[in-house]
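In: Give me the fold of what follows.
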Amino acid sequence: MIRLKFYGLGGQGIVTAAKMLSEAVSLHEGKYAITVPAYGHERRGAPVNTSIIVDDEPVLLNSFVYEPDIVLVADHTIIDKSIDISEGIHENSILVLNTEEENVLNVYKKYNFKEVYYVDATKIAMENIGRAIPNGSMLGALAAIGIVKIESVEKAIRTTFGEKAGDKNAKAARNAYEKIKKM
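Out: The predicted structure follows:
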């Protein structure tokens, strides 16, 4: 069982990304997944988080993730909004972060994740889809660390967004997959 927690801001497609991840593993890899979003104030720019559980066996649990194995942060400013992205992490928890700024990476070191992966998913989204919505790019980053195959992510993205927008977002995912770095 892999327990994931996605953090971001309203309008970045965090809930959609979680649903696409669930679809990628469930429909294209023969695994099981459940997604439980937490919206908060439900407005653009408000903190949003989503819990996802992925397993080879049916997921019988329907709750938030309290001890994440992987934390995905789609907007590094989330910590400025009094959100503790390290809540519940354990000695083997991994962070996947949307940034390439050295000063931001230094701030995130304090959270003591076992491994930290990073990519400028927003820049990749702007280059590929023309909008600062990093959800597809961040799914590519997850694929790069082995949670899901990039081909499964691309298929789920195309299913969600349709042909034109799907192709652009799938390209963004592939770019992030190829550009991710480990701290």
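
In: Only C-alpha atoms from now on, for both contacts and neighbour counts.
Out: Will do.

In: Identify all contacting residues around stretch 132-148.
Out: Residues outside stretch 132-148 that contact it (Cα atoms under 8 Å, 6 or more residues apart in numbering) are 11-14, 16-17, 21, 24-25, 72, 74, 96, 98, 118-119, 121-126, 149-150, 153, 157, 169-170, 172-178, 180.

In: to compare against the first, here's another:
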Amino acid sequence: MIKLKFYGLGGQGIVTAAKMLSEAVSLNEGKYAITVPAYGHERRGAPVNTSIIVDDEPVLLNSFVYDPDIVLVADSSIIDKGIDISEGIHENSVLVLNTEDENVLERYKKYNFKEVYYVDGTRVAVENIGMAIPNASMLGALAATGLAKIESIEDAIRITFGKKAGDKNAKAARDSYEQIKKM
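Out: Got it, this is the predicted structure:
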């Protein structure tokens, strides 16, 4: 069982990203997944999070994730809004972060994740879809952790967004996947 927590701001497609990940692993990789979004604060720009559980067996647990194996942060300013992205992490937890800013990376070191993957997912999104909505590009970054194949992510993105928008968002995912760095 792999437990994930996605953090971002309203309008960045965090809940949609979680649903696409669940579809990617369920439809293309023979795994099971459940997505549990935290609703009630979904106005544009407000902190948002969602929980995802992925397993080889049917997921019978339907709750938020309190001890994440992987944390994805779609907007690095989330920690400036009083959100503790390290809540419940353990010695093997991994961070996937949307930034290329050295100062931001330095600030995130204090959380003591075992591994940190990072990419400027917002820039990649703007280059590919013309908008600063990093959900698809950050799923590509997540694929670099080995959780899901990039092809599975691309397929789920195309299913969600349709042909035209799907192709652009799938390219954003692929570009982030290819540009990922590890700290």
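
In: rewinding a little: now the buried members of the contacts of stretch 132-148 of the first structure.
Out: Among these, those classed as buried by neighbour count (16 or more other Cα atoms under 10 Å) are 11-14, 16-17, 21, 24-25, 72, 74, 96, 98, 118-119, 121-125, 149-150, 153, 157, 169-170, 172-177, 180.

In: Keep only those of those residues that are in helices.
Out: Judged by DSSP state H, these include 14, 16-17, 21, 24-25, 121-125, 150, 153, 157, 169-170, 172-177 as members of helices.

In: which one is the aligned partner of G11 of the first structure in the second structure nearest to, not counting chain neighbours?
Out: In the second structure, the residue matched to G11 of the first structure (TM-score structural alignment) is G11. Spatial nearest neighbour of G11 of the second structure, excluding adjacent residues (Cα to Cα, 6 or more residues apart in numbering): R44 at 5.1 Å.

In: Would you mind finding the match for that neighbour in the first structure?
Out: Match for R44 of the second structure (TM-score structural alignment): R44.

In: So that match versus G8 of the first structure, what's the distance?
Out: Distance of R44 of the first structure to G8 of the first structure, computed by Cα to Cα, to the nearest Å: 11 Å.

In: for K110 of the first structure, same thing?
Out: According to Cα to Cα, K110 of the first structure and G8 of the first structure sit 19 Å apart.

In: for V119 of the first structure, same thing?
Out: Distance from V119 of the first structure to G8 of the first structure, counting by Cα to Cα: 15 Å.

In: cool, and L60 of the first structure?
Out: Relative to G8 of the first structure, L60 of the first structure is positioned 26 Å away (Cα to Cα).

In: Looking only at neighbour counts, state which of those two leads.
Out: Neighbours were counted for L60 of the first structure and for G8 using other Cα atoms under 10 Å; G8 has more, 27 against 10.

In: residues in contact with that one?
Out: G8 of the first structure sits next to I14, P47, V48, N49, V73, A74, D75, I78 when contact means Cα under 8 Å, 6+ apart.

In: Quick one: average offset of the helix or strand containing the fourth one versus the second structure, please.
Out: Counting by DSSP states H and E, the secondary-structure element that holds N49 of the first structure is strand 47-55. When the second structure is superposed, strand 47-55 of the first structure averages 0.3 Å from its matched positions, counting by mean Cα distance after the TM-score superposition for the first structure.
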